[in-house]
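Could you look at this predicted model? Sequence included:
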Amino acid sequence: MDIAYTIAPGKGDTDLLLHGFARSLMAQGIRVCGAVQVNSESCGTGLCDMDVKVLPTGPEIRISQNLGPAARGCRLDPDALEQVVGLVSARLHKGANLLIVNKFGKHEAGGRGFRPVIAEALSLGIPVLVGLNTLNLEAFSNFSSGLARCVPPHSSALGAWFEGLETELGASA
């Protein structure tokens, strides 16, 4: 089972890192499936709209809800997230060298969201890279049975991890 995660320290840094890593791999001809977050700042609210790009070619889907300026708490639109999950699952079966999931978040910790797609990819022998925050680290560790590797939040470290997988797969073929 080849599953790894990365945690970048700044707000939105994991999103930028995974998006850039996915673009780099796709430019090399690697078949990448999954979703990366591409946020945009909402006009005057101080909050960002959460947009996710389905890999490799889109679409981009807004997964946040506008709950008004006084709203607190989670703005995730669970229906939009499930739409993204369905698109990623369908593309996974067309073949992939890597599944990238922008975040193992609250929904995944609760058994929903990308959780079944991650399990599906692993059962197909497709490596998985997940963005994570420390709030969901314990749930992710339980989900991955403690077998996930932590990769430092740098494109070079992600590249070395992926190249190591390709070397392992080539040696076993």
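Sure, I can see it.

When you work out contacts or count neighbours from here on, use the C-alpha atoms and nothing else.
Will do.

Give the other helices and strands that the longest helix belonging to the chain contacts.
Taking DSSP state H as the criterion, the chain has its longest helix at helix 155-172. With contacts taken as 3 or more C-alpha pairs under 8 Å, 6 or more residues apart in numbering; DSSP states H and E, helix 155-172 sits against helix 13-27.

run the last query once more with 10 Å
strand 3-6, helix 13-27, strand 128-131, strand 149-150 (3 or more C-alpha pairs under 10 Å, 6 or more residues apart in numbering; DSSP states H and E).

Using TSV, lay out these together with mean neighbour count and distance to residue 59.
Below are these laid out as TSV (neighbours: other C-alpha atoms under 10 Å; distance: least, C-alpha to C-alpha, whole Å):
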stretch	mean neighbour count	distance to residue 59
strand 3-6	22	24
helix 13-27	18	14
strand 128-131	25	20
strand 149-150	16	29
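
Take these and lay them out in JSON lines including distance to residue 107.
Below are the helices and strands packed on helix 155-172 laid out as JSON lines (distance: least, C-alpha to C-alpha, whole Å):
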{"stretch": "strand 3-6", "distance to residue 107": "17"}
{"stretch": "helix 13-27", "distance to residue 107": "17"}
{"stretch": "strand 128-131", "distance to residue 107": "14"}
{"stretch": "strand 149-150", "distance to residue 107": "21"}
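
Comparison target, given below:
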Amino acid sequence: MASVEKIAVVQEAPAATVQDLFRSLTDHWRTSLRLAGVLAEDHGLVDRACRAGYLRSLASGKRFPMFQDLGPSSTACHLDGGGVLTAADAVRADIARGCDLVVLSKFGKLEAGGGGLRGAFDAALEAGVPVLTSVGRGFMPAWEAFAAPHFVALPADAGRIEQWWADVRPSP
């Protein structure tokens, strides 16, 4: 059998679809795996231009804000890089405690610039732990510069992701 890359990136799907898929998969895996990472959640505020909300830890359930609420009349969106860095620190600590799989909501604007969850990605790669993430089309060049050729691109399909996990999961 050919070697399978330990990093899987979901592409070509809306962010909400990917986060719902990741949430469903991690809920299923939670009983049999030690998970580390964060998933994006909506902020639930009405009439906001900014869709960024929170990152929720898969290990502790803690929520980290990733937006600055500029109010309902604002047309701007401001990511809170500090909240995302705090989430990345928590994920790095979870990886250091031991995990089977790291799921990171996405590699986006902050990560492309070297910030955001980039430290969590680095920690997972250094630990040799499989990583599941997503990346939008606009950030593919930065993703490829960061991770190529050590990743496999997957569609937003639970069966394909489950097959990837079965292929990279360490033997008991």
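In hand now; what should we look at? All values derive from a computational prediction rather than experimental measurement.

okay, which residue is most central for the second structure?
Of all residues in the second structure, the one closest to the mean position by C-alpha atoms, centre = their mean is residue 104, 1.7 Å from it.

So what does that residue match up with in the first structure?
Matched to the first structure by TM-score structural alignment, residue 104 of the second structure sits across from residue 101.

The longest helix of the first structure: which residues count as buried?
Buried residues in helix 155-172 of the first structure, defined by neighbour count with 16 or more other C-alpha atoms under 10 Å: 155, 158, 161-162.

Hmm, the residue nearest to the centre of the second structure is touching residue 22, no?
Yes. With contact defined as C-alpha atoms under 10 Å, residue 104 of the second structure counts as touching residue 22 (9.1 Å).

Where does the residue lying farthest from the centre of the second structure sit: helix, strand or coil?
For the second structure, the largest distance from the centre (C-alpha atoms, centre = their mean) belongs to residue 73, which lies 29.9 Å off. Secondary structure assignment for residue 73 of the second structure (DSSP: H, G, I helix; E, B strand; the rest coil): coil.

and if you look at residue 80 of the first structure?
Classification of residue 80 of the first structure by three-state DSSP places it in helix.

Let me know how buried the aligned residue in the second structure for it is, in neighbour terms.
Alignment note: residue 80 of the first structure maps to residue 83 in the second structure; criterion TM-score structural alignment. When counting by other C-alpha atoms under 10 Å, one arrives at 19 neighbours for residue 83 of the second structure.

surely residue 83 of the second structure meets residue 65?
Yes. Applying C-alpha under 10 Å, one finds residue 83 of the second structure in contact with residue 65, separated by 5.3 Å.

joint contacts of these two?
The contact sets of residue 83 of the second structure and residue 65 overlap at 54-55 (C-alpha atoms under 10 Å, 6 or more residues apart in numbering).

so where does residue 108 of the first structure fall, helix or strand?
Using DSSP states H and E, residue 108 of the first structure falls within helix 106-109.

for whichever helix or strand comes after that helix, packing partners?
The C-terminal neighbour of helix 106-109 of the first structure among helices and strands, as given by DSSP H and E, is helix 115-123. When contacts are defined as 3+ C-alpha pairs under 10 Å, 6+ apart, helix 115-123 of the first structure sits against strand 3-6, strand 32-37, helix 78-92, strand 98-101, helix 106-109, strand 128-131, helix 137-143.

most packed of these?
Ranked by average neighbour count under the criterion mean count of other C-alpha atoms under 10 Å, those are headed by strand 32-37 at a mean of 27.

Give the aligned range of that strand in the second structure.
Going by TM-score structural alignment: strand 32-37 of the first structure matches residues 35-40.

and that stretch, how far from the first structure on average?
Per the superposition on the first structure, stretch 35-40 of the second structure and its aligned residues are separated by 0.5 Å on average (mean C-alpha distance after the TM-score superposition for the first structure).

Looking at the buried residues of helix 155-172 of the first structure, which is nearest residue 109 of the first structure?
Distance to residue 109 of the first structure, by C-alpha to C-alpha, is smallest for residue 158 among these, at 23.4 Å.

Next one: the counterpart of residue 22 of the second structure in the first structure from residue 24 of the first structure, what distance?
Mapped onto the first structure by TM-score structural alignment, residue 22 of the second structure lines up with residue 18. If you measure residue 18 of the first structure against residue 24 of the first structure using C-alpha to C-alpha, to the nearest Å, the figure is 10 Å.

And for the nearest residue to residue 82 of the first structure once chain neighbours are set aside, the neighbour number?
Spatial nearest neighbour of residue 82 of the first structure, chain neighbours left out: residue 113 (6.2 Å); criterion: C-alpha to C-alpha, 6 or more residues apart in numbering. Per other C-alpha under 10 Å, the neighbour tally for residue 113 of the first structure reads 23.
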